[in-house]
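Enquirer: how would this look folded up:
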Amino acid sequence: MDNPFVPTAGSTPPEIIGRHGLLDEFAYGLRVGSGAPGLLTIFTGARGIGKTVMLGGAEDLARDAGWAVISETATRGFMGRIGESMRQMANELGDTTPGRRITAVSAAGFSITTA
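Expert: Down below sits the predicted model:
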């Protein structure tokens, strides 16, 4: 029998079924902030189970909550790309958004918080 879980390179299905609890916990962590257990989420599983879809869902929640999001793949040059993306976001937020300033940069979470 063929495996029904076929990897689709993270393409988002029309509905994420049975996983809302995980995403709700992550969204709660975004609201609570530093130290919230939901922010320490690790998605693991067999090929095609939906890990990348879950990361995409978490990314959407973070973006909707006002976080600056960098989405990258851990391939050669990963750290350089992350650093460059952070530099560009910091410049954009600092230079082109009136009334906002960077109040925190998280190296572990690769996030920029603005006020």
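Enquirer: from now on I want contacts and neighbour counts done on CA atoms only, so please keep to that.
Expert: Fine.
Enquirer: in this structure, which helix is the longest?
Expert: Ranked by residue count under DSSP state H, the longest helix found in the chain is helix 78-96.
Enquirer: just the buried residues of that helix, please?
Expert: Residues of helix 78-96 classed as buried under the neighbour-count rule (16 or more other Cα atoms under 10 Å) are Arg81, Ile82, Ser85, Met86, Met89, Ala90, Leu93.
Enquirer: now the two most distant members of the residues you listed.
Expert: Every pair in these was compared (Cα to Cα); the two farthest apart turn out to be Arg81 and Leu93, at 18.1 Å.
Enquirer: quick revisit: now the buried residues of helix 78-96 in CSV, please, with extra columns for distance to Ala62.
Expert: Formatted as CSV, those follow (distance: Cα to Cα, whole Å):
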residue, distance to Ala62
Arg81, 20
Ile82, 17
Ser85, 16
Met86, 16
Met89, 15
Ala90, 17
Leu93, 16
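Enquirer: specify which member of these is nearest to Ala104.
Expert: The closest of those to Ala104 turns out to be Ala90 (Cα to Cα; 10.4 Å).
Enquirer: list the contacts of the closest one.
Expert: Residues in contact with Ala90 (Cα atoms under 8 Å, 6 or more residues apart in numbering) are Ile102, Ile112.
Enquirer: following the longest helix of the chain, which helix or strand shows up next?
Expert: strand 102-106 (DSSP states H and E).
Enquirer: I'd like the structure of this one too, to check against the first:
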Amino acid sequence: MPGTQHERRPPARTPRWKATCSIATRTQPHTASTGRRRSYVTHLIEDGWDPRFVQEQVGHEHASTTAIYTCVSSDFRTRTLRRHLDATVAAPLQPQPGRES
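Expert: Here you go, the predicted model:
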């Protein structure tokens, strides 16, 4: 029955629909979710959350997988390194109870 709703001719939008379903387009949602995951992990780490907690939040079995999604700023890296170096240097300089100086 040509000209009715039961006609078996592909609609005019089929080429556009095929382009929408292409491999390149199908990977875009994954890329978007990866960006959100990176932002989430990075913000949690930079806000001081325990790395083990962050790992469990995103469902990773290994910390190395979580590290892939962590993109902290160079300022955060510098502050963290400085804090740990200062603590490492200060610890031996502290007077210890029971020892005479």
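Enquirer: superposed, what's their TM-score?
Expert: The pair, once superposed, lands on a TM-score of 0.30 when counted by TM-score structural alignment, normalised by the length of the second structure; 50 aligned residues with a Cα RMSD of 4.3 Å.
Enquirer: returning to what we had before: of the buried residues of helix 78-96 of the first structure, which is the nearest to Gly21 of the first structure?
Expert: The closest of the buried residues of helix 78-96 of the first structure, once distances to Gly21 of the first structure are taken by Cα to Cα, is Ile82, at 28.9 Å.
Enquirer: how close does the closest one get to Gln88 of the first structure?
Expert: In this structure, Ile82 of the first structure and Gln88 of the first structure are separated by 10 Å, where distance is defined by Cα to Cα, to the nearest Å.
Enquirer: element containing Pro29 of the second structure?
Expert: Per DSSP H and E: helix 23-46 holds Pro29 of the second structure.
Enquirer: buried ones in that helix, by neighbour count?
Expert: Result for helix 23-46 of the second structure [16+ other Cα under 10 Å]: buried residues Arg37, Arg38, Ser39, Tyr40, Val41, Thr42, His43, Leu44, Ile45.
Enquirer: widest-spaced pair of those residues?
Expert: The largest separation in the buried residues of helix 23-46 of the second structure, counting by Cα to Cα, is between Arg37 and Ile45 at 12.2 Å.
Enquirer: which neighbours do these two have in common?
Expert: Residues touching both Arg37 of the second structure and Ile45 (Cα under 8 Å, 6+ apart): there are none.
Enquirer: list the buried ones in whichever strand or helix holds Arg82 of the second structure?
Expert: Using DSSP H and E, Arg82 of the second structure sits within helix 74-93. Across helix 74-93 of the second structure, burial judged by 16+ other Cα under 10 Å covers no residue at all.
Enquirer: sorry, back to before: now render the buried residues of helix 23-46 of the second structure as CSV, adding distance to Ser64 of the second structure.
Expert: Converted to CSV, the buried residues of helix 23-46 of the second structure look like this (distance: Cα to Cα, whole Å):
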residue, distance to Ser64 of the second structure
Arg37, 15
Arg38, 14
Ser39, 17
Tyr40, 16
Val41, 13
Thr42, 14
His43, 17
Leu44, 16
Ile45, 14
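Enquirer: out of the residues you listed, who's nearest Leu81 of the second structure?
Expert: Ile45 (14.2 Å).
Enquirer: which non-adjacent residue is nearest that closest one?
Expert: Spatially, and ignoring its direct neighbours in sequence, Ile45 of the second structure is nearest to Pro51 (6.7 Å; Cα to Cα, 6 or more residues apart in numbering).
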